[in-house]
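Test case, fold it:
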Amino acid sequence: MQVTETLSEGLKRELKIVIPATELAAKLDSYLDELKDKVRINGFRPGKVPAGHMKRMYGRQAMAEIVSRTIQESSLKAIEDRSERPALQPDIDLADDEAQAIIEGSADLAFKVIYDLLPQFEVVDFSGIELTREVVEVSDEGVMEQVEAIAANNRAYESKGEGAVAQSGDRVTMSYVGKLDGVPFDGGADENGQLVLGSGQFIPGFEDGVIGMKQGEEKVISVTFPADYPAANLAGKEVTFDIVLKDVAAPGETKIDDDFAKSLGLESLDSLKDIIRGQIENQFGAMTRQRVKRQLLDKLDEVYSFDLPSKLLETEFQNIWNQVENDMKRNGKTFEDEETTEEAAKADYRKIAERRVRLGLVLSEVGEKNKIEVTEEEVQRALFERVRQFPGQERQVFEFYKNNPQALATLRAPIYEEKVVDFILSLAKVTDKTVTKEEMQKLVAEDEDKDESAAG
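Modelled structure (predicted):
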């Protein structure tokens, strides 16, 4: 095997590998010699088939397999001998017009191996990274607010009787039919619909039209759907509703005590409070994690600057861009609607791809150097969580991931990333800062606005 480096620019490498035809011929003879003891051919005893006959029958197919295997093995060995780490699977360039002569044994096997190297960089001292971790302290008052909200949603209502007038706060039972240009539209009718007046659950104007109606009264009201209503055929359109008010019920008093908790299937009010406290802590704990991870990645993005493997970058960019185009097509949007151009949008998304690839390489290097691994148990937990998202299709989803290594890798990757992030956070200087729920929600909203701006 003769290996010649034909390109070395930045991270790009290109090797020319030549395997003499005599070496391929020797491999073919050895292959056919082993094969003759296994095949059964009429007129010949096992193991006694002449070499020439074997070559005529199986030579071309065998040589094609040998060439394919030789290309793979020699490529890997050439790169290993150079102690290089390709960013992705190398590309193989074999001229089509030479393939026939190679298989026939009349030409040497000559091909090119093209690949990008993984960039080399020093892992920084993470103890020098300073981060602020906003933490929401769950107060007794905040827990009680949630308890009261649950009580409000589970409040009992008592009918006000014949002739009762509907007022804000009452729960009405009614039948209604929505019409557009006098024709009923899909999803606009109900025989025994219930609505708490003042809850804002229906489109603007509907509840105002019901307030003041008497039990048993019939009425036609006109309302206009919001311009951004999801159903395009109704968005911004004026419609009418034929309403028959069947019942008006006033809200009853809900006493928040152990009996109320028991009505929800819990042992006591304290049990309910504990559950709610845990839910709030989980909700805002996730926000805390999201915030501090974002800060860390921003810091790493500032610290590291190195050339990126072009193919890896292009693959990431194409994944992002395909999603962008699919989203725009699905929503019927154009770049002009977003007040930009395709060229400007591509430039913005390429920067996002660069950040993702760079940070991905950094986290991968940190994880590898510190021997961070994902256990099979962790992957199994992620798999079962994924399966639970498809009720009724559990077996099919489970089999899909089990039989598809690439799909299984998509479950392993985020676990690995989180473990590396945890490792870095354990070394960084992290200062906790107590904030209110409202402050945390505002910070997260600001992050989301920045993401949208960064995405054009």
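
When you work out contacts or count neighbours from here on, use the C-alpha atoms and nothing else.
Will do.

Next, the buried residues of the helix or strand harbouring Glu314.
Here Glu314, judged by DSSP states H and E, is contained in helix 310-331. Of all the residues in helix 310-331, those buried under the rule 16 or more other C-alpha atoms under 10 Å are 310, 312-314, 316-317, 320-321, 324.

Just name whatever secondary elements it is in contact with.
helix 342-369 (3 or more C-alpha pairs under 8 Å, 6 or more residues apart in numbering; DSSP states H and E).

So Gln167, which state does it fall into?
Going by DSSP: H, G, I helix; E, B strand; the rest coil, the secondary structure assigned to Gln167 is coil.

before we go on, could you also do this sequence so I can check it against the first one:
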Amino acid sequence: MQVKETQNEGLKRGYQFTLPAADLATQVEAKLKEAQPEVEMKGFRKGKVPMALLKKQFGPRVMGDAMQEAIDTALKSHLEASGDRPALQPKVEMVGGENWKEGDDLVVDVTYEALPAIPEADLSGVELERLVVSASDEQVTEALENLAKNAQSFEDRKKGTKSKDGDQLVIDFKGSVDGELFDGGTAEDYPLVLGSNSFIPGFEAQLVGAKAGDEIKVEVKFPEDYGHPALAGKDAVFETTVKAVKAPKAAELDDELAKKFGADDLEALKGQIRERLEAEYQGASRQILKRALLDKLDTLVSFDLPDSLVEAEAGQIAHQLWHEENPEDHGHNHGEIEPTDEHKKLAERRVRLGLLLAEIGQKNEITVSDQEMTQAVLRQARQYPGQERAFFEFIQQNPQAQQQLRAPIFEDKVVDHIVEGAKVSEKSVTKEELEKAIEALDQL
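The predicted structure follows:
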């Protein structure tokens, strides 16, 4: 294989590989001889098919395999010898294309952008500030009261009392469209909390002010996008009987409440709540610390960036932001979204930091363990209840999906490694000050 350099500008590389026709023919011959003992063909015993007939029957396919193998081997050898690491999959084009015929040399053009050499980053002078928030007794009590609301019960109101939002009605109902009852439109002793918006729009509002024993004809219209096409957009009537009106009663802040949430007693539940709140604060504090670290790393070193990586990242940013601004559009038939200068600037930062963190991680032998990957897959699978097995199989068969899970874990481990060696001071702040700092991140 002959290799000729055709481009070497910045990070852009170009080479022309030439495999002599004789070498290619030798490879094809070797592959056919290897397969000959197992070949069966009408008129010949197994393994006795003449080479000339094998070439005629299987030559083109074997030639294609030999060509691809030769190109892959040549490219691998070149990258090992040059030390280049392509930013993206190299582009390989066969010279001559459809005009190539057996007996011609195989000539291919290979182009790619090489990853840059990353300068050594001096991390010894990195100074960071960690915000610390302790959960106050008031915050614990507030969270405890919210739990009590979730554990609320309902008690019968006095006979003749009109219902209001927040009350629970026990009702029987029969729903009909065009005078005909429909499947799923009938129930008895159904507990409905007014204001919960658990029924179609307009239903609950017509029951506000109802008393036990009232019979009400609830008239509503199913939404146009209702899940059952036969009912979508249709007018419906629900013959409804109110059997009871119940007032909400928050659970008592006592040991019984604690036991409902798996704690031994109220003090133990308070302790769990305090730990959960402070874990949330620590998570927010870490986001702020990480952003501050990345800002510092962004100024530590300078190096050329592969245009292909920046363009790809800018395209992803533009696409993601477009969908955030147009949440009603869940498809991808919106045409090409042109990245702005702001998108490209953000893409440059992300690519630069990504390459720098990857270099730091590699030099410090930081890896993502199988256990960490398994935990990440389990966390992600919980978002697809009932489809966990299908999700696991998808991840196993999709290297790109595996990389998408692995990348943030690796990045966080590298960040933690840098923080461990940095000078980190702590600053006590209030919950409100922490929230303002988090809001400031979103505005950057």
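
Give me the TM-score for this pair.
The TM-score (TM-score structural alignment, normalised by the length of structure 2) is 0.79; 414 aligned residues with a C-alpha RMSD of 4.1 Å.

about what we covered before: and the angle from the helix holding Glu314 of structure 1 to helix 342-369?
Orientation note: helix 310-331 of structure 1 sits at an angle of 130 degrees relative to helix 342-369 (axes from the mean of the first three to the mean of the last three C-alpha atoms, to 10 degrees).

mean shift between helix 310-331 of structure 1 and structure 2?
Mean deviation of helix 310-331 of structure 1 from its aligned counterpart in structure 2 after superposition (mean C-alpha distance after the TM-score superposition for structure 1): 3.0 Å.

contacts for that helix?
The contact list for helix 310-331 of structure 1, computed with C-alpha atoms under 8 Å, 6 or more residues apart in numbering, reads 87-88, 116, 334, 346, 349-350, 353-354, 357.

Apply 10 Å and report the result again.
For helix 310-331 of structure 1, the external contacting residues (C-alpha atoms under 10 Å, 6 or more residues apart in numbering) are 11-12, 87-88, 115-118, 308, 332-335, 337-338, 345-346, 349-358, 455.

ChimeraX command to pick out the buried ones of the residues you listed?
Typed into ChimeraX, the line below selects the buried ones among the contacts of helix 310-331 of structure 1, using 16+ other C-alpha under 10 Å:
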select :11,12,87,115,116,117,118,308,345,346,349,350,352,353,354,355,356,357,358,455
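
which residue numbers in structure 2 go with stretch 390-397 of structure 1?
Under TM-score structural alignment, stretch 390-397 of structure 1 corresponds to residues 384-391 of structure 2.

swap that for stretch 280-287 of structure 1, sorry
Under TM-score structural alignment, the alignment places stretch 280-287 of structure 1 onto residues 277-284 of structure 2.

Then stretch 414-425 of structure 1?
The alignment of stretch 414-425 of structure 1 onto structure 2 (TM-score structural alignment) covers residues 408-419.

The helix or strand harbouring Glu93 of structure 2: which residues count as buried?
Assigned by DSSP H and E, Glu93 of structure 2 falls within strand 91-94. Of the residues in strand 91-94 of structure 2, those buried by neighbour count under the rule 16+ other C-alpha under 10 Å are Val92.

same question, stretch 418-432 of structure 1
Buried residues in stretch 418-432 of structure 1 (16+ other C-alpha under 10 Å): 419-421, 423-425, 428.

Surely Asp84 of structure 2 is in contact with His78?
Yes: judged on C-alpha atoms under 10 Å, Asp84 of structure 2 makes contact with His78 at a distance of 8.4 Å.

Thank you, goodbye.
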